[in-house]
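**Student:** sequence first, predicted coordinates after that:
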Amino acid sequence: MPADLSPSDKAKFLAAKRAVDYVKDGMRVGLGTGSTAAWMVRCLGERIREEGLKITGVPTSRRTYDLAQQVGVPVATLEETRWLDLTIDGADEYDSQLNLIKGGGGALLQEKIVATASDQMIVIADITKQVETLGAFPLPVEVIKFGWQTTKLLIEETLINMDVMGRECSLRMNVDEPYITDEGNYILDLHLRRIAKPSQLSLVLNQIPGVVENGLFIDICDVLVIGHQDGRVEVRDINNGTVENERIDILEEDNLFQDLSD
């Protein structure tokens, strides 16, 4: 592990390192998108090089595809694999029920498709992503370009009847142009501050014409792996109802990927 990692990156790295222990020979693995998921892809590349691990990865974005190629993780499309053994991905927020907000990296649509096409979803995060109630992180909603202003208006009107604290809705930008997802859509970020009923909100949002998908991941996560800055890793398994704490000791000279970019 690089000596110059920030405390936050160290926690993300530890979570990723522990999560890839779930990956076994012959598995088809969904590869998430984002800074924490990037560590996971690198750790898989390390296992492939060091252990001869044989897997097939299904990336959830072009960025993840490029990184997987760079570190030697074999990739395929979901059309080719059809179904996956597990998916490992990060989260922007998680609550005590392992409900998530995802999509800060702009890949929520492919991430949700891949996660729900898996026998198991493992989420990796650091403790700063934990919240009592979802909503502090803006909720991404992917919408088609056609009529997006009307879709935005419909979303704002719908939020009036939802149990949320804020209703501001903004178009995500990439410098001075709208951000474009891998599927060619826009993203609206909903600044809700608190989402009292995430399941209800998710269902209602997806009924609005023009909405493709939203970043609420409800009842999808099976295992949460939380990295801590002091070297501890907490593993919460919602299906077994277990919480385990471990410590991972990693030698700095063992790092094989410190020069790779996210």
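**Tutor:** Cool, the structure landed.
**Student:** CA atoms for contacts and neighbours, from now on please.
**Tutor:** OK.
**Student:** report the buried residues of stretch 235-250.
**Tutor:** Applying a neighbour-count criterion of 16 or more other Cα atoms under 10 Å, the buried positions in stretch 235-250 are Val235, Arg236, Asp237, Ile238.
**Student:** the nearest residue to Arg63 once chain neighbours are set aside: how many residues sit nearby?
**Tutor:** Leaving out its chain neighbours, the residue that sits closest to Arg63 by Cα to Cα, 6 or more residues apart in numbering is Thr33, at 7.4 Å. For Thr33, the number of neighbouring residues by other Cα atoms under 10 Å comes to 32.
**Student:** comparison target below:
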Amino acid sequence: MTDSSSVDLSKDAAARAAVALVENGMKLGLGTGSTAKVFVDRLAERVHAEGMDLRCASTSKATADQARSLGLVVEELDDLGWLDLTIDGADEVDPDLNLIKGGGAAHLREKIVATASDRMVVIADQGKVVDCLGKFKLPVEVIPFGWQSTRVHIERALAELGLEGRPVILRERDGQPVRTDENNFILDLALEEIHDAKSLANALSAIAGVVEHGFFLNICNLAIIGRPDGSVVELRREDLE
């Protein structure tokens, strides 16, 4: 079995386990990214097989398009109100169920949807589980106006936290800045290790021009980690308390 097929099986195992958590009549948040995409596929299969009645809110235009193409009902979050459950992927998961998200440039909407839910469940493969957050670059969504000044403020904030000299990189595709669904830019912070995520999160949130950072701290209730053999491991927040 190749590495890529092992990862695919891991994602599918996590997605299927998450689909089993969905109950008829739920208002459900749909995440964004490669593992969330698998989840939406598997969810649609179950909805059609069982005739389930679900109302979904999406964390990105891409996920909304996918879900609607599969026959799922997707509505605006404001029309749905509070959600029962959000299921999403993550770029990193630490032992305390803190996350880095935003590799798909959707962490603003993902955080809004996740925090408008009774529970957030993360699905991921084993490669996303880390001892310390930071190897994956921390995404920070910023407004385009004055973004270079915002980057300077971010660099100063990093220096104050002992992270001076770490690269703050404008995310680009085909030579142009990546635009989020809100038409903003993404700055990726190459930090390697983050030992005080809460202080950094607070510092970033206080900077004018920063829309949202990719830290999801104390938001995830359950992480379902898929294994290459098709099994899963569940990490629960209540087990940490």
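**Tutor:** Cool, got the structure. Here the structure is a predicted model, which is why all the values come from computation and not from measurement.
**Student:** any idea what the TM-score is?
**Tutor:** The TM-score (TM-score structural alignment, normalised by the length of the second structure) is 0.96; 238 aligned residues with a Cα RMSD of 1.3 Å.
**Student:** would a markdown table of the buried residues of stretch 235-250 of the first structure with secondary structure and distance to Tyr179 of the first structure be doable?
**Tutor:** Supplementary listing: these in a markdown table, determined by DSSP: H, G, I helix; E, B strand; the rest coil; distance: Cα to Cα, whole Å:
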| residue | secondary structure | distance to Tyr179 of the first structure |
| --- | --- | --- |
| Val235 | strand | 34 |
| Arg236 | strand | 34 |
| Asp237 | strand | 35 |
| Ile238 | coil | 35 |
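**Student:** which residues of the stretch 51-200 of the first structure fall in helices?
**Tutor:** Under the criterion DSSP state H, counting those that start in this stretch, the stretch 51-200 of the first structure contains helices at 62-71, 78-81, 108-116, 148-159, 198-205.
**Student:** ok so, going back, assign a three-state SS to the residue nearest to Arg63 of the first structure, would you?
**Tutor:** For Thr33 of the first structure, the secondary structure call by DSSP: H, G, I helix; E, B strand; the rest coil comes out as coil.
**Student:** can you verify my assumption that it contacts Ala91?
**Tutor:** No. Taking contact to mean Cα atoms under 8 Å, the distance of 9.4 Å between Thr33 of the first structure and Ala91 leaves them out of contact.
**Student:** map Leu170 of the second structure onto the first structure.
**Tutor:** Mapped onto the first structure by TM-score structural alignment, Leu170 of the second structure lines up with Leu171.
**Student:** find the centremost residue of the second structure, please.
**Tutor:** Lys101 (4.0 Å; Cα atoms, centre = their mean).
**Student:** now for that residue: which residues touch it?
**Tutor:** For Lys101 of the second structure, the residues meeting the contact criterion (Cα atoms under 8 Å, 6 or more residues apart in numbering) are Gly89, Ala90, Asp91, Glu92, His107, Leu138, Pro139, Gly214, Phe215, Phe216.
**Student:** mind checking which of these land in strands?
**Tutor:** Judged by DSSP state E, strands contain the following of the contacts of Lys101 of the second structure: Glu92, Leu138, Pro139, Phe215, Phe216.
**Student:** buried ones among the residues you listed?
**Tutor:** Among those, those buried by neighbour count (16+ other Cα under 10 Å) are Glu92, Leu138, Pro139, Phe215, Phe216.
**Student:** save the residues you listed as CSV, and put in distance to Asp196 of the second structure too.
**Tutor:** Compiled in CSV, these are given as follows (distance: Cα to Cα, whole Å):
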residue, distance to Asp196 of the second structure
Glu92, 15
Leu138, 13
Pro139, 16
Phe215, 11
Phe216, 13
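**Student:** which among these gets closest to Gly127 of the second structure?
**Tutor:** Taking Cα to Cα as the measure, Glu92 is the one of those closest to Gly127 of the second structure, at 8.3 Å.
**Student:** hmm, that closest one is touching Gln126, no?
**Tutor:** No. Under the criterion of Cα under 8 Å, Glu92 of the second structure makes no contact with Gln126, lying 9.8 Å away.
**Student:** okay, and the common contacts of those two?
**Tutor:** When contacts are counted by Cα under 8 Å, 6+ apart, the set common to Glu92 of the second structure and Gln126 is empty.
**Student:** picking up where we left off before, got the contact list for the match of Leu170 of the second structure?
**Tutor:** Under the criterion of Cα under 8 Å, 6+ apart, the contact partners of Leu171 of the first structure comprise Pro178, Tyr186, Ile187, Leu188, Asp189.
**Student:** likewise Glu142 of the first structure?
**Tutor:** With Cα under 8 Å, 6+ apart as the criterion, the residues that contact Glu142 of the first structure are Leu108, Leu109, Asn185, Tyr186, Ile187, Leu188, Val211, Val212, Glu213, Asn214.
**Student:** so which of the residues you listed sit within strands?
**Tutor:** For the contacts of Glu142 of the first structure, membership in strands holds for Tyr186, Ile187, Leu188, Val211, Val212, Glu213, Asn214, with DSSP E as the criterion.
**Student:** any idea how far Ser61 of the first structure is from the nearest residue to the second one once chain neighbours are set aside?
**Tutor:** Nearest-residue entry for Ile187 of the first structure: Glu142, 4.4 Å, with adjacent residues in sequence omitted and distances by Cα to Cα, 6+ apart. When distances are taken as Cα to Cα, to the nearest Å, Glu142 of the first structure and Ser61 of the first structure turn out to be 14 Å apart.
**Student:** for Gly210 of the first structure, same thing?
**Tutor:** Taken as Cα to Cα, the span from Gly210 of the first structure to Ser61 of the first structure is 22 Å.
**Student:** and Asn245 of the first structure, which helix or strand is it part of?
**Tutor:** Counting by DSSP states H and E, the element that carries Asn245 of the first structure is strand 242-247.
**Student:** need the contact partners of that strand.
**Tutor:** Strand 242-247 of the first structure has contacts (Cα under 8 Å, 6+ apart) with Gly231, Arg232, Val233, Glu234, Val235, Arg236, Asp237.
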